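Engineer: Structure, please.
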Amino acid sequence: MRIRRWFIYRAHREIRIERGADPNCRYCEGVGGWFGAHDVYPEPDLEVCPCNDGPRVRIPLWRRSPASYSTEPPF
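Structural biologist: Prediction:
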């Protein structure tokens, strides 16, 4: 789910809240980065814009209690 610059999604046993790139950024124009050339590597690498370096929150979800597991074999 996305709310303006914020992304909220459920990963494996956790909920993550992250801030995306600024759509009014003058460096990346809202993309979140740009491809920069390096002398060592022949292919360009993605450089992350400072506007995309926002807060990231991870909320762990609780494990299920052992009583809620099924006692039947899976096959």
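Engineer: Please make it C-alpha for all contacts and neighbour counts, starting now.
Structural biologist: OK.
Engineer: Ile15 against Tyr9, yeah?
Structural biologist: Yes: counting by C-alpha atoms under 8 Å, Tyr9 is a contact partner of Ile15 at 5.9 Å.
Engineer: Mind giving me the packing neighbours of the host helix or strand of Glu47?
Structural biologist: Element membership for Glu47 (DSSP states H and E) is strand 45-48. If you count contacts as 3 or more C-alpha pairs under 8 Å, 6 or more residues apart in numbering; DSSP states H and E, strand 45-48 packs onto strand 33-36.
Engineer: Now the second one, please; I'll put the structures next to each other:
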Amino acid sequence: MYIFAAIPAEIIEEALQGIVEQEVAGALSGRVKVMGVSWKARLCIPDNRCILPPGTAVTVFGRCGNTLLVLPTVP
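Structural biologist: You can find the predicted model right below:
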């Protein structure tokens, strides 16, 4: 029998900038490029009304396992 525990999110002290490569929407993960590397990503705050299309600038605030937690960058 296996019991899976939720992976706790880690907050990144210095926010990083990235660009969406594959749409990130609501609770669905997509992909972002940060420092030249492509990462799986999802929104920090799942919002079904928020859709980040490819090319959108994002800020990385944390990670959960190998998934980055992002929000759109405010200009």
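Engineer: Drop the TM-score for these two in here.
Structural biologist: Remark: TM-score between the superposed chains equals 0.24 [TM-score structural alignment, normalised by the length of structure 1]; 32 aligned residues with a C-alpha RMSD of 3.7 Å.
Engineer: Buried ones in stretch 9-18 of structure 1, by neighbour count?
Structural biologist: For stretch 9-18 of structure 1, a neighbour-count test (16 or more other C-alpha atoms under 10 Å) marks 16-18 as buried.
Engineer: correction: stretch 15-22 of structure 2
Structural biologist: 17-22.
Engineer: Over to stretch 60-73 of structure 2?
Structural biologist: Across stretch 60-73 of structure 2, burial judged by 16+ other C-alpha under 10 Å covers 60-64, 67-72.
Engineer: Ok, stretch 34-44 of structure 2 next?
Structural biologist: Applying a neighbour-count criterion of 16+ other C-alpha under 10 Å, one finds 34, 39-44 buried in stretch 34-44 of structure 2.
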